[in-house]
Every structure is written in structure tokens, then in C-alpha cells.
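S.K.: coords below, sequence missing:
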């Protein structure tokens, strides 16, 4: 056998956002940059997904400026009066009853940011930070927050020039807004904290000045407007959703390969079955599998020679399980699209006579959406793991070699790769337990019910990392199984997938160190190169389509 060419090592999914190596598109030489113009209240999930994957900056529709200016005027007028306005001439949280003297009200905003920048733990991935900044711009530009247009333009400039705040990922309970993470973002805007610029981490003020930007002196209401809000949790949840969607798409290809590898029946994918039930995701999943397996010689052989009446559920019920996961991801996407356009700070300027304290900063909708995404990720991985177990088991895999090695005993083949997927599957099941049902009182019991949305959203990165590696093992096992069916061939579409995998990963004949194989295929899945370079068109859509 001629050995397939192998690529140089690639970064694992857990380190792909490393701040030292990451660059936004506009800082990469010879790459054209397109800055989407976003309209607050009407920004779509598809736009945010494109921005996330392409590392694009974004601008706010200038038609929003009059509403922003009007809200600023109302706040300035209120600040000059004697009536208490939360966060403008009063303290914060439990200190809301403390009146702040007029000469201290600008200092109040700065103190708020510095005191609330209490994050700890690992650094938030830059792409998530930039998405968070875009979401904050969308919220402030609705004209209900009372900030200056210049503050919004500073965030826009930071995105355009690639000044990315360094934000510790831990410290939010997702209730009075994502206070600590957003405070770290705002610190950079006032020349404090840390930011990454041109590959180096430096003082926030230095980063702004090197990029040709000037730090702000926060005016009344601007500090509290910046840190009240759900943008940190929502950005993490959106990132988890976008990555989970790629994995859902890849799982349809992997499961089609696995079905052919074990010579499974495609009768359960007949359109009439799924139309009788009516769920969109189920109907689309069955259609995708039929399309991907069309023209398979292996399938035709199964129809002629197989005495099995029914396949196990992990083959037969793919449309029902994966389809339900797709529907769940879409439901979460609908919630997050609304939240991305929402005004979530406090208090809000409703009209000339109404500056009202409310609770839009409470991230319960985001927490629920994150829990839904987590359940979908766990289930996509669970059914994939069962297909892997099916393929390596000689009692169930319809005459494939034990553990998919041509010489079992001397070689262990994919024996322990299957065990690894069992470990990852179990970890994801644990992580899928809801975060939204947890709560703890904070801020001297003023904030006595919290959403834990940040916890729920952050764990999605780890779960997606696990899922990518489960699917990587399924692709490797299914590809190996397909090759054992020669001279019968899989479908023309799936042959392209097998060929793309074999560019990087040789057939497993004698045992070898295969950890790198798993990592390389996981990267092909996460980057969507496996789908794209196999010539497959998108067959499911998260957003409008």
C-alpha cells in the first residue's frame, strides 16, 4: 500500500483561538475586508454567523444616530435634575439609595468599571470577544441607553483596527448583566486593562493609541450602560451554536458513511415516513442521507442479499434523533437572534419623562438557549458513539473485521479510539445537565435570582471540542469500513469524502500512533474543510434558508 500524504501538525480545537496567533481578517495581508453594516433590531443570525467565522469587523447603520443622540440628551437633562435616576446620580445594586453629588457623577462611572473588572480564569477567545463587542454596539445603538454616539464609534474603531480586550472568562452569573466581563471590555475603552493588538498583549490605553484611537472619559450613565447587558453570555452561546451547527452537518455525512460501512438499510429514510410525522429537522435529515447515499453499490448489494429485517436504532433512527437536535439548535438560534438585537442594560430611556429601571439584563433566555444547545451537542455525540461501537463490534458490524483491523489480535485497530469516544460522550452527557436551574443570591441579596447563562454558554466550547473528536473517530471508522467492502463502492458523493480523508490519513493496516489522526480529522470537521473540499453543498441551513 502506498502511504497517503500527511499534513503538518495543526492546532487542536481547544487552542485554535490562541491570542498570540489569532488575527482578525483586516490584519491579514492581501485579504480583502468587508465590514457588514448592521441595523440594530434587524440583524440576522446569518449575518452574525458570517461575522464569527470570517473574523469580520462590523459597523452600525448611521441611521441610528438620531435616536442615540436623543437618548443622550434625555439622560443629560435628568442628570442635571434632583430626581434620583439609578446609575446616573445614585450608587449601584444595593447602593442604589445612595445619592451621588453632581461633581462626582463622572467619577462614579469610572469607579464602576474599575471596581467591576473582577474576572478570573482563562482568557475569552478573541473571536468571542469581538462578537460580544458587536452585540454591545447593537444594544447601545437602539437609542434607549443614553450613551454618546462617540462611544459606539470607539467600539466600531476597535473592531476595525483589531484592538481586542483581554477578558477573563469567569466571573459572571448572568443576572445584572455580564458585569465582570463587560467591565474588562470597558476598561480598555477608558485606557485601562489589557488588550491584544498586532499579536501582543499590552495596556489598554497603549493599544488604543497604537491603533490611532483615543480612550474615552465616561460620561453619566455610560459606564453602567456598557456593563449591564447579556452580551458576554450571548456571544459565547452564539459561538457554541455556530460550531454545533457545523458538527450537526458533519454528523449527517458521517452517519451516511457509517450506514454504508455496516451495509445498513436506507428504507428508514423514505420521505413518506418523515412527512407522516412532520418535524422539519427529521424530514431534512432523511433527505440529506438519501441524497448523500444515492448511487451506492454497497446499498444496492444490501437490498439484494441482506437477510436482516431491521438495523439498530443508531442507524434506523438517525433522522428522528439528529433531526430533533437540528430543530433544537434552530429554536436556540431563534432565541439568540432576538437577544442579539435586544436592549439589555438598565435603566432604559423610554421617552422624555420615562427613565425606568427594569430587568432586561437578566439572561434567563440565553441560559435556556445554552442548555438547549448543550442537549443537542450531547445527543449528536451519543448516537455517533453508538455507530462507532457498532462498526468495531464483530457481533454487530455485518462481517467487518474486529475493531476494523485486517489482522486483529496482533493489532488492536480502533479498539481504544472507540473507548475514547465513550469517554467524550459521557463527559458531554454530564456537561449537558442544565445550568439555568441553578441560582445563587448575590449583591447583598439585591440580585437574589440569577440565570447562570455565562456558565451555560461557556461550557459549549468544551462540549463542541469533545463532539468534534467523536465525529472524527466515526469518520475514520466508517472510511475504514467502506474500504473493506471493496470491490463494492459507496456513493459518488461519499467517495469524495473518503478520498479527502485519505489525503491526510492513511488506511489503518498495522497499529500506529493515531492520536494525531483524530486531531487532524477533528480540525477538518471544525473548519468545515472536509465538507467543502469534498465538494458537498450545504444541505441544512441554520438561518433564513
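M.R.: Cool, got the structure. Here the structure is a predicted model, which is why all the values come from computation and not from measurement.

S.K.: Please make it C-alpha for all contacts and neighbour counts, starting now.
M.R.: Will do.

S.K.: quick one: which helix or strand includes residue 466?
M.R.: helix 453-484 (DSSP states H and E).

S.K.: list the buried ones in that helix?
M.R.: Residues 453-461, 463-484 are the ones in helix 453-484 that count as buried (16 or more other Cα atoms under 10 Å).

S.K.: now swap in stretch 347-364 and tell me
M.R.: Neighbour-count burial for stretch 347-364 flags 347-349, 355, 359-364 (criterion: 16+ other Cα under 10 Å).

S.K.: dropping in the other structure now:
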């Protein structure tokens, strides 16, 4: 349910606000100051047309067809043809959350006043967000340059009453969805079709949601590591601030300080030499490995923060009155950021799986084999490690950088593309897989703590979190199917802000 209004000004929107709007907890509006910018930009387009100037995408064809001039009488038809021709996405539809994210980001970019769109067209997009008219957008078909043409075209065709849209849980023809929401389709004029689809909002829309989830998963990874340390009586000495300070990566120290804070008061952790001199890398090197993943997160966050508030279409209508063709639609900044996030998120799962192995392998843990109460008759959590290994291996395939590939389009006019939308979709899938691996680690650590009867020896912070895990997946008294519980914990980690940085 909506609880507020967020103004789209093209300057100040952040990923947390996007999530709030996506979740339906806020509506959007455009300020009077920004409407003035939008209208002024539109007037510049109309002046160029009235002055008989040739402007790409306004009175010319598109891509390789840009040398073909279009007569005044066909300018509106040109824009409608563009949407119809570009709505060629394939595959399963994107989730409604992603479609809402795309719509919000596109409206925010148009609100900057560099795109030449009319007020009534932008207002319809805003109203669709607020009333919950969600275009059906196939997930595949964008190469991430010339903008996310196919996915954004599937959004834009609904504004003219075509395509398909979901409204109140029902998929309808676009015009019918607008009608039920008491909205009226628009007839596009010069530049508007191009303004609606020439941008990076599909890759950025997916990227914003993936980044929000990656932040939660990163914190969950730090917490699951704490639970494993308590289960295995890990050595806290490797996390001391004086030690970490001699290699001054900030993210490494942030992880170390978090783990020290969360383990404060624990009677299960040890110091160097009390039980053993060293822990294995998957425990001893948590600050270094998790910290590096946080570096990837921070880089992606910096790039997305810029992109959220950028004008990414072409041509750009400058305040000087000039209309210049450039390359702001090219997704390379986001493509590289998403590829980096992919690797960072995958590594959280990679090292987590190694800690899972240490928990279930009796030769490494000293605990009951596979954490079973009656090993042999029972398999315990043996096959949870198989599931984690499968997810980690899948992540390794998905982590191959999408951005190193490029297939030219539009008869080689568009001869380098980013594949950034593929990278964003892969990043979100990796984040979801990593959440599942971390959920498995939490279940294994919970079972180990149960077998050790160590609940009363845990730190207050880890004990509180363990209670949340056990509400979903209680300790095993005998073998039982826990697939659904594993997935429920993973979704719990992805969707809730459970931990403070």
C-alpha cells in the first residue's frame, strides 16, 4: 500500500527509493520545475521541425536508415512504427518488480528535460506506475546499446494502447488495461517513440533490484560466517582491527568489525592457540574474501547511482537548443559494473560452500557425520552440500563477463554493443543462487550448534538471528525433506533488511 510520494527530478533518485516505489509503498510525481524543463525541451524539438532542420530520429529513419528523410506528414507514423518494429523481445516475461523498476527509471530520465517528450506522454507513464498498469516485457532480446530497445518498446507500446499489460492480476491487451485503469492512450508525435525506448533502463532496472538484494545477501554471508565460526569454535584473532589495519582495504575492515561486533559475548569462539593455531582459509580469510566482494558491490553501486539519474537517449536536446546525436544509450558503464557484481556475488557463495563442507565433513568438523543424529541410518545434511556445489558451479558459468562480447547490429552502423542487459539478468540470478547457498550454510551451522547443545553459548546477535532461521527450518531430529525450507530462507534473506551494516 502506498505510504508517500517520491518526486522524480532526474537528479536525486536513489536505489532505495526505486525499491520503495517498486514495492508499492510510494507513488511518484514530477515537480513543476521539472515539468517546465520537459516542456521547454519539447518546444526545442518543435522549433527545429518548424525551421526545417533535419534531426536524427525526429524526421529521419533510425540506425542505418538515418540518411532517409521523413516528411512532416509521416513523423507521427514514424514514431509508432518504431515501437511496433522494436517490440521483438522473446522469452519469459520479466517479473513485475523489474518492469516497475524500468518504468520508474525511464520516467526519471525523461523528467530531466533532455528528451523532447510531451507532458501528456510522460504523465501517462507516471500514471501507469501509480495505478499499477504493468506492460508485459519479454526478458530477452536487448544487446544493451542503442538503448534497451526491445524491452523498452514493450513498455512503450502500451502507452499507445497496444501490446499487453497486467492490471490487477490479469493480463490484458494494452488498450483494455489502460481503459480499466481509467487512462487514455496517447498518439505519439515527433521524437517521442525514440525518447521512450532509447535508454539503459532495462539493464539498470534489473541492476538496481539485483544490487539491493546483493547488499542483503552480503550481510547475510557475514552473519552465516559468524554462525559457522561459533559452530566450529573459530579463531577470532584473525579478525582483530590491529591486524587488519596493516592491509588497509576499508571493506575488509568493515567485514572484520561487523564480525567482531556480531560475535561479541560469544563463548564459542576461541583465540589463537587455545584449540588450534590457525583456521582454514574459508574462515580465516573471511575479511579478505567478503571484503573484496563488498568492493565489487561498492563499484556497482557508484555506477548505478550515476545511471539512475542520467539522460541516456539519443539525440539529446540540449538547453542551448542544439540537438546532438551521441552515445549515451550505450550500456558499457553498467555492463562492466554488473559483470563485476556477478563475480563478487559468486565468490560469497564459493567460500560459503567451502564452509558448508567443513560443517558436514566429520574429518574436518569433529562433529557427527553430515550432522545426522543417527549417521548411516540417516544421511543428515549430506546432500545439502551437493545442492550448494551445484549452485556454485552454475554461478561460475553465469559469471563469465557478458560485456566482453559484441555482435554488430543495424548493418554495422551500431558496430559495438554492451550486452549489459544480459549481464544484469545474470547478476540477479547469481545473487539469488548465492542467497540459496548462504541459506544452506545457515541450516548446517544451526544443526551443528544444535548437536553441540551450544545455543546458550552464542553471542546475543547470532542467537537472535539463529531464532529467525529456526522459525523457518527447525533442527533435524531425523531425515526430512527441507527443500522448501531452504528456498524460504533464501527468499527471506533476499527480501528483508534483516541486518545493519
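M.R.: Everything's here; your move. Because the structure is predicted, anything quoted here is derived from the model rather than measured.

S.K.: how much does the helix holding residue 466 of structure 1 stray from structure 2?
M.R.: Using mean Cα distance after the TM-score superposition for structure 1, helix 453-484 of structure 1 ends up 1.1 Å from its aligned counterpart in structure 2, as a mean over the superposed pairs.

S.K.: Which stretch of structure 2 lines up against that helix?
M.R.: Using TM-score structural alignment, helix 453-484 of structure 1 corresponds to residues 420-451 of structure 2.

S.K.: Structure 1: matching residues for stretch 65-85 of structure 2?
M.R.: The aligned range for stretch 65-85 of structure 2 in structure 1 is 95-115, by TM-score structural alignment.

S.K.: Find the residue at the geometric middle of structure 2.
M.R.: residue 210 (1.7 Å; Cα atoms, centre = their mean).

S.K.: Return the residue of structure 1 aligned against that one.
M.R.: By TM-score structural alignment, residue 210 of structure 2 lines up with residue 240.

S.K.: how much space between residue 267 of structure 2 and residue 458 of structure 2?
M.R.: With distances taken as Cα to Cα, to the nearest Å, residue 267 of structure 2 is found 6 Å from residue 458 of structure 2.

S.K.: Show me the helices in the stretch 51-200 of structure 1, by range?
M.R.: Per DSSP state H, counting those that start in this stretch, the stretch 51-200 of structure 1 carries helices over the ranges 65-79, 105-116, 126-140, 149-161, 179-189.

S.K.: chain center to the second one, what's the gap?
M.R.: Meaning helix 105-116 of structure 1. Relative to the chain's own centre, helix 105-116 of structure 1 is displaced by 32 Å; criterion: Cα atoms, centre = their mean, to the nearest Å.

S.K.: What of the first one?
M.R.: Mean-position distance between helix 65-79 of structure 1 and its chain equals 35 Å (Cα atoms, centre = their mean).

S.K.: Tell me roughly how far that helix lies from structure 2 on average.
M.R.: Looks like 1.0 Å for helix 65-79 of structure 1 (mean Cα distance after the TM-score superposition for structure 1).

S.K.: In structure 2, what stretch matches that helix?
M.R.: Mapped onto structure 2 using TM-score structural alignment, helix 65-79 of structure 1 covers residues 35-49.

S.K.: now do the fourth one
M.R.: Helix 149-161 of structure 1 lines up with residues 119-131 of structure 2 when matched by TM-score structural alignment.

S.K.: how close does that stretch sit to structure 1?
M.R.: Mean for stretch 119-131 of structure 2 is 1.1 Å (mean Cα distance after the TM-score superposition for structure 1).

S.K.: what residues does that stretch touch?
M.R.: Contacts to stretch 119-131 of structure 2, defined as Cα atoms under 8 Å, 6 or more residues apart in numbering, come from residues 27-29, 35, 38-39, 100, 103-104, 107, 110, 134, 159, 178, 181, 183-186, 188.

S.K.: between residue 267 and residue 458 of structure 2, who's got more neighbours?
M.R.: Ranked by neighbour count (other Cα atoms under 10 Å), residue 267 of structure 2 and residue 458 place residue 458 first, with 23 against 14.

S.K.: what sits against the more buried one?
M.R.: By Cα under 8 Å, 6+ apart, residue 458 of structure 2 lies in contact with 230, 263, 265-268.

S.K.: hmm, which of those are the buried ones?
M.R.: Using 16+ other Cα under 10 Å, the buried ones in these are 230, 263, 266, 268.

S.K.: I'd like the residues you listed laid out as CSV, including secondary structure and distance to residue 283 of structure 2.
M.R.: Converted to CSV, these look like this (DSSP: H, G, I helix; E, B strand; the rest coil; distance: Cα to Cα, whole Å):
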residue, secondary structure, distance to residue 283 of structure 2
230, helix, 11
263, coil, 14
266, coil, 16
268, coil, 14
